[in-house]
Each structure stands twice: as structure tokens, then as C-alpha cells.
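In: model the structure of this input:
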Amino acid sequence: MKIEIWSDVACPWCYIGKRRFETALAAFLHRDSVEVQWRSFQLDPSLPEHYDGTELDYLSTRKGMAPAQVSGMFEQVAAVAAAEGLTYRFDDVVVANSFTAHRLIHLAAAHGKQDAAKERLLSDHFEHGRDIGSRDYLTSLGRDLGIDAAAVEELFSTDRFADEVRQDFAEGRALGISGVPFFVIDRKYGLSGAQPAETFTAALEQAWQESHPLVMVDAGSPATGEDGAVCGPDGCAV
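Out: Next comes the predicted model:
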């Protein structure tokens, strides 16, 4: 079973959704048969490489909301994140364009480190105030993931993986995805938003049952033609 997750590194609900999905997957009986692939999405492609201002400034300007209202929103989201074991520090968030970070996730996928890269980027952005658009930071992250420095350097000297990131954007649009996180199971089921773990569990179970239906076999004895004896609410066959 394959699950594709469209997500942006700069999306607070995407990290919460990741944790809730992981909770459901960890308890899923067939988790070893599940392939998870992270897909790229940008909430604001027009964002400059580096924004001269705080997350509060940025969202207040972009959404046309009063700063006090945005601060209240931060508090609510941080409380939800805390319930999932995450420590959001919105005052420390560095606002930056996430396009190169998405390219790094694709590079990490080529080295079998996609989920580790996604986890670090989300945590470093929302919990540790790291600059996800910084060349120094992304180079350091690549080194931590065990990726050759020359391969990481290509992200800054060439357009490697840029087409793959844009293809993710295009596939997301074709599927009707306009917000993230968005979870697609076997290109058949879609779940929008950071759903509760129980919702992910139900979706996993339903998708698995439909792709692996129980097939009944003829239980009759070849020698006697008799059916297998069973017991039910009204008693047992004699």
C-alpha cells in the first residue's frame, strides 16, 4: 500500500499531521507493507528567499489580520502541537522560501533518507528557529543525513530536483489539492488536513481490506462432500 503526502515545510499543521499519521501507522498491523512518499507543496511560492520580518509580521500582512489575532492563532496551534509532543516556538520562526528545502527532500529520498529530512526540516523550522532557506543550514543538514557534500552543493550550483518538485506541485493540482497536509492512499482515497489518528487508522484499515479482500474457499471434504461444521448464535451443527 502506498501513501503519498503533499506537505510544505513551512506548514505548522503539516508537522502535526505527520505526528498523528505516524501514531496511526505505528499501530497498523500491516505497517511493514506501507510505503510512504513525501510530495512537495508550497503555500506561498511568491515568498522571497528570505523575508525581512517575523512570522507574525508575515502572516499579519499576507492575511490582512490584526497582529493580536495572529498571536492568538499561534497560541491555539502551539497548544494542539504540544498535545502531539511538539514544541512550537513561533516567535523564533525564520520566514523563508521552502523551494530549495523541498529539493533537499528529493535528494534525501534518492539516498533513502526522505522521512529523516522531512522530520528535521519541520522540527528545525518550528521548534528550533533554523533558517530553512539558508545554504549553510541545508548543507549542514545534508551532512547530518550522511549525504555527500558535493551532492548537496549541486542544489545551489544547478537546478537539480527542481523539475521533480514542480512535478509534485502539478500532480497535486491535478488531484485537486489546494491545501496541506493532504494524504493520498493508493491514488484512491484522499484525506485533507491533520486528521485525528483514529481517522487515519480507519482509512488505513479500509484501504487495506479493499486491496486485500478475504477470499472464501470451498471447505467441503473432497472425500465426503461434507461442509465444515460450524457453531453460531443458534447452536452448533450436528
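
In: from here on, contacts and neighbour counts on C-alpha atoms
Out: Will do.

In: the closest residue to Val9 other than its chain neighbours: neighbour count?
Out: Nearest residue to Val9 in three dimensions, chain neighbours excluded: Leu122, at 5.5 Å (Cα to Cα, 6 or more residues apart in numbering). When counting by other Cα atoms under 10 Å, one arrives at 22 neighbours for Leu122.

In: separation between Leu122 and Glu154?
Out: Per Cα to Cα, to the nearest Å, Leu122 is found 22 Å from Glu154.

In: next: Glu127.
Out: Look at Glu127 and Glu154: by Cα to Cα, they are 28 Å apart.

In: who's more crowded, those two?
Out: Counted by other Cα under 10 Å, Glu127 and Glu154 do not tie: Glu127 has more neighbours, with 18 against 13.

In: pull the contacting residues for the more buried one.
Out: By Cα atoms under 8 Å, 6 or more residues apart in numbering, Glu127 lies in contact with 86-89, 93.

In: and the helix or strand that contains Ala79, what other elements does it pack with?
Out: Take DSSP states H and E as the rule and Ala79 turns out to sit in helix 67-83. For helix 67-83, the packing partners by 3 or more Cα pairs under 8 Å, 6 or more residues apart in numbering; DSSP states H and E come out as helix 12-26, helix 55-63.

In: show me where the protein has its helices.
Out: With DSSP state H as the criterion, the chain has helices at 12-26, 55-63, 67-83, 99-110, 114-127, 135-144, 149-157, 162-174, 197-211.

In: now, of these, which is deepest in the fold?
Out: When you average the neighbours per residue for each of these (mean count of other Cα atoms under 10 Å), helix 99-110 leads with a mean of 22.

In: output the contacting helices and strands for it.
Out: Looks like helix 99-110 contacts helix 114-127, helix 135-144, helix 149-157, helix 162-174 (3+ Cα pairs under 8 Å, 6+ apart).

In: quick check: angle from that helix to helix 162-174?
Out: Relative orientation of helix 99-110 versus helix 162-174 (axes from the mean of the first three to the mean of the last three Cα atoms, to 10 degrees): 100 degrees.

In: structure for this one too, so we can compare:
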Amino acid sequence: MNKVRIDIVSDVVCPWCIIGYKRLEQALMTLSDEVEADINWHPFELNPAMGVEGQNLKQHLQEKYGTNDEASDAARQTLTQLGNEVGFPFHFTPNMRIYNTRKAHQLLMWSSSEGKQLELQLALFHCYFTDNQDIGDEAVLIQCAQSVGLDPSVAEKVIRDEGWAESVATTEQQWLEAGINAVPAIIINQKHLISGAQTTELLISALRQITQE
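Out: This is a model prediction of the structure:
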């Protein structure tokens, strides 16, 4: 059995991040007799300056990327189909909003030490993309943390602690300085970078090649 360290740099409001992870999950299931993975998630905020009220998702994409309604609708259809293929339910709505994710990343960073990071990461993806909840809202975040077995009183302290906020910002800066400027970014054994939501087949091939080196 080959052991690998997999670092995933992502944001909770990035649909390609959950698709990329689910494809990685499929690859690791295929290689379950060959590869054992230690997965670690790292913060990357797509919109660090986003206000607490968030913004309508279509409006945000139009302002940031120049995406019109037709292109946005087509992208949503594609993402929904790809989500179905990997077993993740996207539920896009006309009023869907994008939110600030700093506090979510604070919880994710803390949850790593509690052995609950992967569970919380997946819960947050579902909370936002499937249940259309405001993942910048403290009550929603605390409920997410509690749903995976984390202490809600500690979770509340973490999301209100400036020290955790600074740790997230520092970590994000380190990834930027390392050349990571888009997500998802998957780093295997701290030296092999796979950018974007690559196919399961490519991930299987890459993992086999890396573990056989």
C-alpha cells in the first residue's frame, strides 16, 4: 500500500472544488488496494472583500467575469449534470447568493485538529450548493459544525476569534506566494500540482505514476 499526502486548496463557494474532490474520491476508490491518502484542506477565498450580506450570484458573475444570463444558465446546467455524475446535488436558484467565506475557513482550519475537516468541508458544500444557505452566517456555520460532531460552543468562539481569521489570511497568502491563484488546486506529496477539476481517469493515472516513482 502506497501512502500519499494530498493537499487541496479550495473555497466553499467554488462548484469546481466539490466536483474536483468527488472525482478524486472516485479515483481513490478505484485505487483503494494500491493507495492510502491523507487529505488536507486549505483556504482560498475567491471573494475576500465580499460583504456580510453577500451578492446575487448571477450579478456577481456578471460584474466579475462579464458573464451574461445565458452563459450563466448554461454553466449551471453543466455543473448540475457533472454533479449528478459524481453524486453531488447542485440546486441553483434565481435568487442564489454568493457569500464571504472567511469564517467558514476558520472553522475548517480548526476542524483539522479535531479530525473532522473532511466531514465539515462536505457539509459546507452541501449547505451552500444543495440547501442554499448563507454560509457567512454564524448560526448556519455553528449548525454545520454541530452536524458533524464538533462542539458548537467552541465553534462559536473560533469564528469570532481574530486569531483564527489572521491564520486563514496568512495561509492564503502563503499559497498565493507559492503560485496558487485558482482553485481547486490539488498537491500530491507536496510537489505534484494538479490544477482544476480534472477527470477521474487523469487522477487515477497521476496517482499511479506518482506512487510508482
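
In: quick check: TM-score for this pair?
Out: Once the chains are overlaid, their TM-score stands at 0.91 when taken by TM-score structural alignment, normalised by the length of structure 2; 208 aligned residues with a Cα RMSD of 1.6 Å.

In: contact partners of the helix holding Ala79 of structure 1?
Out: Applying Cα under 8 Å, 6+ apart, the contact partners of helix 67-83 of structure 1 are 12-13, 16, 56-57, 59-60, 87-90.

In: from the residues you listed, pick the one nearest Glu210 of structure 1.
Out: Closest to Glu210 of structure 1 out of the contacts of helix 67-83 of structure 1 is Ile16 (27.7 Å), distances taken as Cα to Cα.

In: show me the contacts for that closest one.
Out: Applying Cα under 8 Å, 6+ apart to Ile16 of structure 1 gives the contacts 80-81, 84, 86, 194.

In: do that again at 6 Å, thanks
Out: Shown in contact with Ile16 of structure 1 (Cα atoms under 6 Å, 6 or more residues apart in numbering): Ala81.

In: need the counterpart of it in structure 2.
Out: When structure 2 is aligned by TM-score structural alignment, the residue opposite Ile16 of structure 1 is Ile19.

In: quick one on the thing from earlier: I'd like the helices of structure 1 as TSV, with distance to Pro48 of structure 1 appended.
Out: Listed next are the helices of structure 1 as TSV, based on distance: least, Cα to Cα, whole Å:
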stretch	distance to Pro48 of structure 1
helix 12-26	19
helix 55-63	11
helix 67-83	21
helix 99-110	10
helix 114-127	16
helix 135-144	14
helix 149-157	16
helix 162-174	17
helix 197-211	35
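
In: any idea which of those helices gets closest to Pro181 of structure 1?
Out: Among the helices of structure 1, the nearest to Pro181 of structure 1 by Cα to Cα is helix 12-26 (5.0 Å).

In: between the closest one and helix 114-127, how many degrees?
Out: Here the directions of helix 12-26 of structure 1 and helix 114-127 differ by 140 degrees (the same axes, to 10 degrees).

In: average offset of helix 12-26 of structure 1 relative to structure 2?
Out: After superposition onto structure 2, helix 12-26 of structure 1 sits on average 0.5 Å from its aligned residues (mean Cα distance after the TM-score superposition for structure 1).

In: what's the angle from that helix to helix 197-211?
Out: Interaxial angle, helix 12-26 of structure 1 versus helix 197-211 (the same axes, to 10 degrees): 60 degrees.

In: return the distance of helix 12-26 of structure 1 from the chain's centre.
Out: In terms of Cα atoms, centre = their mean, to the nearest Å, the centre of helix 12-26 of structure 1 is found 7 Å from the chain centre.

In: same deal with stretch 132-152 of structure 1?
Out: Centroid separation for stretch 132-152 of structure 1 versus its chain: 21 Å, with Cα atoms, centre = their mean.

In: first-to-last residue distance for it?
Out: Counting by Cα to Cα, you get 14 Å between the two ends of stretch 132-152 of structure 1.

In: so it aligns onto which residues of structure 2?
Out: Aligned using TM-score structural alignment, stretch 132-152 of structure 1 spans residues 135-155 in structure 2.

In: cool, and stretch 171-190 of structure 1?
Out: So stretch 171-190 of structure 1 sits over residues 174-193 in structure 2, by TM-score structural alignment.

In: and the matching stretch, how far from the chain's centre?
Out: The chain centre lies 14 Å from the centre of stretch 174-193 of structure 2; the measure is Cα atoms, centre = their mean.

In: now stretch 128-147 of structure 2
Out: Put simply, stretch 128-147 of structure 2 sits 14 Å off its chain's centre (Cα atoms, centre = their mean).

In: check stretch 88-97 of structure 1 too.
Out: Its chain's C-alpha centre and that of stretch 88-97 of structure 1 lie 19 Å apart, by Cα atoms, centre = their mean.

In: and if you look at stretch 18-36 of structure 1?
Out: Between the centre of stretch 18-36 of structure 1 and the centre of its chain there are 12 Å (Cα atoms, centre = their mean).

In: and for stretch 197-208 of structure 1?
Out: On the basis of Cα atoms, centre = their mean, stretch 197-208 of structure 1 sits 15 Å off its chain's mean C-alpha point.

In: equivalent range in structure 2 for stretch 97-106 of structure 1?
Out: Mapped onto structure 2 using TM-score structural alignment, stretch 97-106 of structure 1 covers residues 100-109.

In: contacts for the matching stretch next, please.
Out: Stretch 100-109 of structure 2 is contacted from outside by 43, 50, 117, 136, 159, 164, using Cα under 6 Å, 6+ apart.

In: need the residues you listed in JSON lines (columns: distance to Ala37 of structure 2).
Out: Putting the contacts of stretch 100-109 of structure 2 into JSON lines (distance: Cα to Cα, whole Å) gives the following:
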{"residue": "Pro43", "distance to Ala37 of structure 2": "19"}
{"residue": "Met50", "distance to Ala37 of structure 2": "34"}
{"residue": "Gln117", "distance to Ala37 of structure 2": "14"}
{"residue": "Gly136", "distance to Ala37 of structure 2": "30"}
{"residue": "Ile159", "distance to Ala37 of structure 2": "29"}
{"residue": "Trp164", "distance to Ala37 of structure 2": "27"}
